[in-house]
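Visitor: Any chance you could fold what I've pasted below:
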Amino acid sequence: MQPSKHRRGRATVLAAATALGVVLTAVPATGATTVKDPYFPDDGNSGYDVTHYDVRIAYDPARADHLEGDTTVTARALRQLDRLSLDLKGFEVASVTVNGVPARSFSRSGAHKLLVEPAGRLARGAAFAVRVKYAGAPDAEGWHILASGGANAAGEPHSATSWYPANDHPSDKATFALTATVPDGWTVIGNGLPGPTTATGGRTTFRWKEDRPLATYVSTVAIDRFTVHRSRLPDGTPVITAYGPDVPVDTVVEDQQRDVLAFLASKFGPYPFSSAGAVVVGWSKDPAARALDLETQSRPTYTGGLFDSAVVHESAHQWFGNSASFTDWRDGCLAECFAQYANQLWEEHQGADLDTGFYRSLVEKHKDDPSFWATRLYDPGKGKEVDAALYFKGSLMLHALRRTVGDDAFFTTLGRWTGEHAYGNASFPQFEALAGRVSGKDLKGFFDAWVHGTTLPAQRYLYPGSLAAAR
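Guide: A predicted model of the protein is given here:
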């Protein structure tokens, strides 16, 4: 999605996706519908490219069922528009303006659509800004009330629309600014770098800004009585780590974040964002809620504490999933397979033998279990966007690919991938093509067996190169 080094136009992403067989919307000249993601056909809008979100919220943890929001979505029309839509779950919408002029109409449709008719037609290529004022109860899919009394927003594949209106599809990335007002004594953590903090009338306003485009599902806000630690990477990048009041402060793993990021940079290329760190929150107030670690951009979210394996995984996502993002939800392997394999690379860095200790033991454990191999890594199926297969079968696939093409070609491919698609979007078929070009090998059989297949790969793909000797 970057027209220059730092941002490609979404029109380019849509054209590339269409060439690769991604189904996108056929939109009338005077309107726009959804992106038609194969798994989430109601998500997003194909008629415009968001360039920036300015999200302003006010929240009092004493009134957990109420959030006030004032969000401006700045975008560029990709076609002539008489109407458009945003994704927003719940809330009462008080007003909508387009370029400062009240919308001719706005209404709700389906589970999460806010339909907007501007006062005047938007010309193709025109920049415009939609401002939405809203209030009500944040939706529990993405907004979590914490046992400590605080709250945080995180979730995959959806979370953003639980607290602000968005073009909620990973193909439309945008820069992001957060202004959040809370009662004195509470702290707000967000993506990117902090801005000025101001206090008046018993309330404090925090400001955060992410200057690199993000996919909406990796935006976040966390509100609690945080303990905040600050340090820097060797290159000066700020590291901000916030601990909720009911989680242990682990300075050992906290310090290890810097070593992990340096190691991953040696494998994947330079760290892609202007800040790093972690948001460590406590458990949800709902005992049935699932604990969540998520790669929220620049500052991953962890539940219950910091753990080295989680830090490696979520930090790797800053390259695979956050900077180089996928085109649609069929491409989840581009995030999860690589982040999981980063854990293996970290173990290898600490002295582990991946061929025997990881690869052979896991293959032998599951070789007679058809269910382990039954999920495709690309296009795994609706409801399997982040299936366990992407983590375990996926990390095996990447190690087998490494042994097939050799270390030089493998790590060159990873570096080129994160460099060529930095701050943009791409699909798994594009990764397959890049791996073939870099290695100079015909990898169709390999990817058919490992990525598109649903059974145990044939021996020549299961035990290539040195893996055969390690048996």
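
Visitor: Could you use CA atoms for every contact and neighbour count after this?
Guide: Noted.

Visitor: How many residues are close by K209?
Guide: K209 has 18 neighbouring residues, counting by other CA atoms under 10 Å.

Visitor: same thing with G201?
Guide: So G201, with other CA under 10 Å, has 7 neighbours.

Visitor: Surely P183 touches D60?
Guide: Yes: using CA atoms under 8 Å, P183 is in contact with D60, at 6.2 Å.

Visitor: So for the protein, the centremost residue is which one?
Guide: V218 (4.0 Å; CA atoms, centre = their mean).

Visitor: what's the distance between that one and S159?
Guide: V218 sits 8 Å away from S159, going by CA to CA, to the nearest Å.

Visitor: Show me the common contact partners of those two, please.
Guide: Common neighbours of V218 and S159 (criterion: CA atoms under 8 Å, 6 or more residues apart in numbering): none identified.

Visitor: Quick one: residues contacting the residue nearest to the centre of the chain.
Guide: The contact partners of V218, by CA under 8 Å, 6+ apart, come to A154, G155, L294, E295, T296, Q297, N322.

Visitor: and this one, so I can compare the two:
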Amino acid sequence: MRTRVIASATAVLGLLLAIPASAAGAGPGAPGIGDPYYPTYGNGGYDVSHYDLNLRYQPATDALSGTAVITATATQGLTSFDLDFALDVSKVTVDGRPAAFATSGEQELVVTPRHAVGRGQRITVAVTYAGVPSTVQRYGFTSWQHTPDGGVAANEPESAWWWFPSNDHPLDKASYDVHVTVPSGDQAISNGLLLSQRTADGWTSYHWQQTKPQATYLATLAVGHFDITHSRTRTGIPVINAYSTDLGANAANARASVERTAEIVDFLSGYFGPYPFDSAGGYVPNVPTHFSLETQTRVFYSPATFSKGVNTSVVAHELAHQWYGDDVSLERWSDIWLNEGFASYAQWLWAEHEHTGTPQDLARQVYDAHPADDPFWKVEPGDPGPQNQFDDAVYDRGAVAIQALRDTIGDQAFLKLLRLWPAQHRYGNATVADFRQLAEHLSGQDLGAFFQTWLYTPAKPAVFPGS
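Guide: Purely as a prediction, here's the structure:
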């Protein structure tokens, strides 16, 4: 008996020694990253560095299957961790070993590895899955659109759940390799650069790569029949645009607008600094939606955007996001003004370039168009609340606030601010408070009262900027 007791003690000691010291006291990762607007979005306990997606898609049935390989580093000792995902999962491995998994809530995939993960440990998580994305609803909606000839993933603040598992919050940005196999004759469009295209046995495989950090909601996928064009900016950035071959009456206006991408990137670079990514462009699929989205390097445009004519203003808006929103991403969704206010202001800069109005004149039009009792002024652009996150006031009142800032600190400080902000926070995240601090540093002014009036007061400012 004594010998058996000693053997058991030795075995226990061996097990203890096998567990990394940093895994001692490990626990489950949080099911949310801590965003006050979306408490269940994102996850705690790890940081993703890379997504490697291997997908197969059949447009006729909208069936998507694949394996996502996620490289991450634990930021705490983990006995389990969550991924945000909505499709059916058949297998999960952590560092090549099968892991237990279960679903929880609307989009939580809870993974329990065979052994606890130590803080600072690098792990590789592989998730195998399948589903029909357009039939899957979470919180009452789907972010996947099944088109007449394929499918599209594009939405904000969430779209990844319908095509790959992720830590779905802008705080956790990563690089991407997206491999998509589709029936020959179809094309697959994604972010970054197309590294390869191969056809065999009636299927074509595309490999897209995004090397710069990218938020999950900015990842996009489109499959269908596209006409693809290529050009370059003055600095040599490749521009890849794609147009559904079934855009009907919107086709000519879409092309006339989006084909000016290189020109608009060059123009905006004069205000915001060098373009931050290794490719640019956009795509216009055959979808019924009425919004566009700044999906990184490959902007999603709804055909309806061009239903009333050529619309380069929306192209300027979405391309401005490549600096303000994609390069420098918000730290929490309440900071949405940093994205939409500046992209809207970029439209006014482009309007001035096109001789259709100055930022000062356009700001005045917005200010005068809304009387003091208009609900427009009740929305605080600096913290609009999740219900008003994409309200017109965030865009338009937000842009007026930027013109007011320009009038307050002067052109010299303002134009320097526009360039320094993306340079200072390149490929990272920031808050409105960070922006205010930089504006105060460059201007030498205390801007507390200014930001309170224009971003955090639910009332029309008494004085128009520049008056």
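
Visitor: Got a TM-score for the two of them?
Guide: After superposition, the two chains reach a TM-score (TM-score structural alignment, normalised by the length of structure 2) of 0.89; 427 aligned residues with a CA RMSD of 1.4 Å.

Visitor: which residue in structure 1 lines up with A343 of structure 2?
Guide: By TM-score structural alignment, A343 of structure 2 lines up with A339 in structure 1.

Visitor: Could you do Y324 of structure 2 as well?
Guide: In structure 1, Y324 of structure 2 lands on F320 (TM-score structural alignment).

Visitor: surely its match meets L334?
Guide: Yes: if you go by CA under 8 Å, F320 of structure 1 and L334 touch, sitting 6.4 Å apart.

Visitor: need the strands for the stretch 51-200 of structure 1, in chain order.
Guide: Ranges of strands in the stretch 51-200 of structure 1, per DSSP state E, counting those that start in this stretch, are 67-77, 84-87, 92-98, 101-102, 105-109, 113-117, 127-136, 143-145, 151-153, 174-183, 187-190, 193-194, 198-200.

Visitor: want to try CSV for those, with distance to L233 of structure 1 as columns?
Guide: Listed next are these as CSV, based on distance: least, CA to CA, whole Å:
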stretch, distance to L233 of structure 1
strand 67-77, 32
strand 84-87, 37
strand 92-98, 41
strand 101-102, 45
strand 105-109, 46
strand 113-117, 41
strand 127-136, 36
strand 143-145, 31
strand 151-153, 26
strand 174-183, 23
strand 187-190, 19
strand 193-194, 14
strand 198-200, 27
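
Visitor: Structure 1: which residue goes with D88 of structure 2?
Guide: D88 of structure 2 maps onto E92 in structure 1, by TM-score structural alignment.

Visitor: Just say helix, strand or coil for T418 of structure 1.
Guide: helix (DSSP: H, G, I helix; E, B strand; the rest coil).

Visitor: What distance do you get for the aligned residue in structure 2 for it to H321 of structure 2?
Guide: Using TM-score structural alignment, the equivalent of T418 of structure 1 in structure 2 is P422. Remark: distance between P422 of structure 2 and H321 of structure 2 (CA to CA) = 11 Å.

Visitor: Number of residues surrounding R2 of structure 2?
Guide: The burial count for R2 of structure 2: 7, using other CA under 10 Å.

Visitor: Then D355 of structure 1?
Guide: D355 of structure 1, neighbours per other CA under 10 Å, totals 20.

Visitor: ok so, going back, and the match of T418 of structure 1, what is it in contact with?
Guide: The contact partners of P422 of structure 2, by CA under 8 Å, 6+ apart, come to F272, G273, W323, Y324, D327, V328.

Visitor: gap between it and Q347 of structure 2?
Guide: 18 Å.

Visitor: Could you do P381 of structure 2 as well?
Guide: P381 of structure 2 is 18 Å from Q347 of structure 2, by CA to CA.

Visitor: Just want to know which of these two has more residues nearby.
Guide: When P381 of structure 2 and Q347 are compared for neighbours, P381 comes out ahead with 33 against 23, by other CA under 10 Å.

Visitor: Look at that one and tell me its secondary structure.
Guide: coil.

Visitor: In structure 1, what residue corresponds to it?
Guide: Checking TM-score structural alignment: P381 of structure 2 goes with L377.

Visitor: That match reaches F392, doesn't it?
Guide: No: checked against CA under 8 Å, the pair L377 of structure 1 and F392 is beyond contact range at 10.3 Å.

Visitor: Touching, D227 of structure 2 and S244? I think so.
Guide: Yes: the criterion here is CA under 8 Å, and D227 of structure 2 meets it with S244 at 6.4 Å.

Visitor: So which of those two has more stuff around it?
Guide: Comparing D227 of structure 2 with S244 by other CA under 10 Å, the one with more neighbours is S244, at 20 against 14.

Visitor: now the closest residue to the more buried one other than its chain neighbours: how far from D186 of structure 2?
Guide: Spatial nearest neighbour of S244 of structure 2, excluding adjacent residues (CA to CA, 6 or more residues apart in numbering): F226 at 4.4 Å. Distance of F226 of structure 2 to D186 of structure 2, given as CA to CA: 8 Å.

Visitor: Tell me which of those two has more neighbours.
Guide: Set F226 of structure 2 next to D186 and count neighbours by other CA under 10 Å: F226 wins out with 23 against 17.

Visitor: Determine which residue in structure 1 is aligned with L455 of structure 2, please.
Guide: L455 of structure 2 maps onto V451 in structure 1, by TM-score structural alignment.

Visitor: in a helix, that's where L264 of structure 1 is, yeah?
Guide: Yes: assessed with three-state DSSP, L264 of structure 1 lies in a helix.
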